[in-house]
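Undergrad: sequence unavailable; structure follows:
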């Protein structure tokens, strides 16, 4: 696949840095380099990819959760709250973009509506929400108590998501991929967000995971090359 001049120049920077370091880079240096290689003419996302030594086909090796990033993600998050009338005013006051129940359940089930980023539900409506798994599950939008998106405290949940809490889960190949900021963030903001995410990944290590847990870590911008991060960053971040 042919790459543009900007990408090739950015890739050369990464190659030179990793050669000089003798391998993957310390997190601080990687954060600096990923910002330097974000050269698109638009505001790119900064992504982190972590390959884990788990087999997600086994329930006891599934890694999923949520984490509040210190500096948020830099993007506006559309939140849908499904709850009964008695708690709808609370969700609206907390800043939810869409609030309701039956009309949204029907719209998701019959029209495949998924024009939102996060779905939060109160426990009492989960029997209805559970029927939406076929639509929501493949898109990673199904609410879950472990990620804080099934809760009676709708105010806290909505405010946390709006402030920068993200949900994540390992995919079928054993990789966790998510955005942790924007190319306009400072180097320190990128590093601190990446550090917070790594801490949570390490904390969630399944007891059934054998051998090396964090196999590789990379940072990249939307249009930029992957910058390899020293796996030791995941260990240091927990100290």
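TA: Thanks, I have it. What you see is a predicted model; the values in this text were computed from it and never measured.

Undergrad: only C-alpha atoms for contact and neighbour calcs from this point on.
TA: Fine.

Undergrad: assign the residue nearest the centre of the chain to helix, strand or coil.
TA: Nearest residue to the geometric centre of the chain (C-alpha atoms, centre = their mean): residue 178, 3.6 Å. Using DSSP: H, G, I helix; E, B strand; the rest coil, the structure places residue 178 in strand.

Undergrad: quick one: contacts for it?
TA: By C-alpha atoms under 8 Å, 6 or more residues apart in numbering, the contact set of residue 178 is 47-49, 168.

Undergrad: go again using 10 Å as the cut-off
TA: Residues near residue 178 by C-alpha atoms under 10 Å, 6 or more residues apart in numbering: 45-50, 73, 166-169, 197.

Undergrad: do residue 219 as well
TA: 27, 30-31, 33-35, 46-50, 177, 179-180, 190, 194, 225-229.

Undergrad: and what of residue 128?
TA: 82, 101-102, 105-106.

Undergrad: same deal with residue 142?
TA: Here residue 142 is in contact with 118-121, 129-130, 132-136, 149-150 (C-alpha under 10 Å, 6+ apart).

Undergrad: ok, and here's another one to check against it:
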């Protein structure tokens, strides 16, 4: 795979044999984020879990203290007084049954997170085939199936992110933007890692975190020292 000059130059600064401390990794990743847009800083956490077993699944959400730097569009499925509540909380779109054909037939997906009240999950369930593969299906563990619509919307707008295992048992999550200060990224990183450590499945035997890599959208990955998290 041919890499661009910017990536190659950045890769020269990263010692592949070294596992960096988080502060050094953040500094290096920020230095290498030289694209013309504000790159996202991401973590890729390879776990020792086997997601095929329900008791080893990891899924949850955490509010990053400094947010993600991204404007998140929230869709809320609600009815009755909860419609007004969602609108007052700042949801971008609120609706019910009438949104099903718009999403199913017209392919409308102009939102990043879906929240639903429990009494709407029968309706939302019909969108499983569309929302499921895109990771947009509301889930109680992520706090997106709830009667407390105000808190759900506020948390998401404040920088709440969801983390979950993918098919290869890796967790991919953003921790901010290249324009963030090192301190802001460090705070977000620590908050996320604390949540991931807490989410360790009790059924897991052996090593939990196999590797943690930090990278920017266009930059090379930097491996982190995971000793303190084992």
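TA: Thanks, I have the structure now. These figures come from a predicted structure and were not determined experimentally.

Undergrad: among the contacts of residue 128 of the first structure, which are located in strands?
TA: Mapping the contacts of residue 128 of the first structure onto strands (DSSP state E) picks out residue 82.

Undergrad: which one of the contacts of residue 142 of the first structure sits closest to residue 158 of the first structure?
TA: Using C-alpha to C-alpha, residue 120 comes nearest to residue 158 of the first structure of the contacts of residue 142 of the first structure, at 7.6 Å.

Undergrad: looking at the second structure, which residue lies furthest from center?
TA: In the second structure, by C-alpha atoms, centre = their mean, residue 80 is the one farthest from centre (30.3 Å).

Undergrad: please say which position in the first structure that one maps to.
TA: Aligned by TM-score structural alignment, residue 80 of the second structure pairs with residue 85 of the first structure.

Undergrad: determine the longest helix present in the second structure.
TA: Assignment by DSSP state H gives helix 182-198 as the longest helix of the second structure.

Undergrad: mean shift between it and the first structure?
TA: Compared with the first structure after the fit, helix 182-198 of the second structure shows a mean deviation of 1.0 Å (mean C-alpha distance after the TM-score superposition for the first structure).

Undergrad: in that helix, what's buried?
TA: 182, 184-186, 188-189, 191-192, 196 (16 or more other C-alpha atoms under 10 Å).

Undergrad: also stretch 62-78 of the second structure?
TA: Those would be 62-69, 72-78, for stretch 62-78 of the second structure by 16+ other C-alpha under 10 Å.

Undergrad: now do stretch 139-154 of the first structure
TA: Applying a neighbour-count criterion of 16+ other C-alpha under 10 Å, one finds 141-144, 147-152, 154 buried in stretch 139-154 of the first structure.

Undergrad: now swap in stretch 198-218 of the second structure and tell me
TA: 200, 208-209, 211-218.

Undergrad: so who does residue 226 of the second structure touch?
TA: Shown in contact with residue 226 of the second structure (C-alpha under 10 Å, 6+ apart): 19-22, 209-213.

Undergrad: ignore what I typed, I meant residue 32 of the first structure.
TA: Residue 32 of the first structure is in contact with 186-188, 190-191, counting by C-alpha under 10 Å, 6+ apart.

Undergrad: against the second structure, where does stretch 125-135 of the first structure fall?
TA: Counting by TM-score structural alignment, stretch 125-135 of the first structure falls onto residues 120-130 of the second structure.

Undergrad: which stretches in the first structure count as strands?
TA: 45-52, 64-68, 79-82, 98-100, 118-121, 165-169, 175-182, 214-221, 227-229.

Undergrad: quick one: the counterpart of residue 114 of the first structure in the second structure from residue 155 of the second structure, how far?
TA: Aligning on TM-score structural alignment places residue 114 of the first structure opposite residue 109 in the second structure. Going from residue 109 of the second structure to residue 155 of the second structure by C-alpha to C-alpha, to the nearest Å gives 21 Å.

Undergrad: which one of those two has more residues nearby?
TA: Just comparing residue 109 of the second structure and residue 155: by other C-alpha atoms under 10 Å the higher neighbour count belongs to residue 155, 18 against 14.

Undergrad: translate residue 227 of the second structure into the numbering of the first structure.
TA: Mapped onto the first structure by TM-score structural alignment, residue 227 of the second structure lines up with residue 232.

Undergrad: list the residues that contact its match.
TA: So residue 232 of the first structure contacts 24-27, 214, 216-217 (C-alpha under 10 Å, 6+ apart).

Undergrad: of the residues you listed, which is the nearest to residue 96 of the first structure?
TA: Out of these, the member with the shortest distance to residue 96 of the first structure (by C-alpha to C-alpha) is residue 217, at 33.4 Å.

Undergrad: return the residues in contact with residue 60 of the second structure.
TA: Shown in contact with residue 60 of the second structure (C-alpha under 10 Å, 6+ apart): 139-143, 161-165, 195-196, 199.

Undergrad: dump those into JSON lines; add distance to residue 3 of the second structure as well.
TA: Below are the contacts of residue 60 of the second structure laid out as JSON lines (distance: C-alpha to C-alpha, whole Å):
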{"residue": "139", "distance to residue 3 of the second structure": "38"}
{"residue": "140", "distance to residue 3 of the second structure": "41"}
{"residue": "141", "distance to residue 3 of the second structure": "39"}
{"residue": "142", "distance to residue 3 of the second structure": "36"}
{"residue": "143", "distance to residue 3 of the second structure": "39"}
{"residue": "161", "distance to residue 3 of the second structure": "30"}
{"residue": "162", "distance to residue 3 of the second structure": "30"}
{"residue": "163", "distance to residue 3 of the second structure": "29"}
{"residue": "164", "distance to residue 3 of the second structure": "29"}
{"residue": "165", "distance to residue 3 of the second structure": "28"}
{"residue": "195", "distance to residue 3 of the second structure": "34"}
{"residue": "196", "distance to residue 3 of the second structure": "32"}
{"residue": "199", "distance to residue 3 of the second structure": "36"}
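
Undergrad: of the contacts of residue 142 of the first structure, grab the buried ones for PyMOL.
TA: Remark: buried members of the contacts of residue 142 of the first structure, expressed as a PyMOL selection using 16+ other C-alpha under 10 Å:
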select buried, resi 118+119+120+121+129+132+135+136+149+150
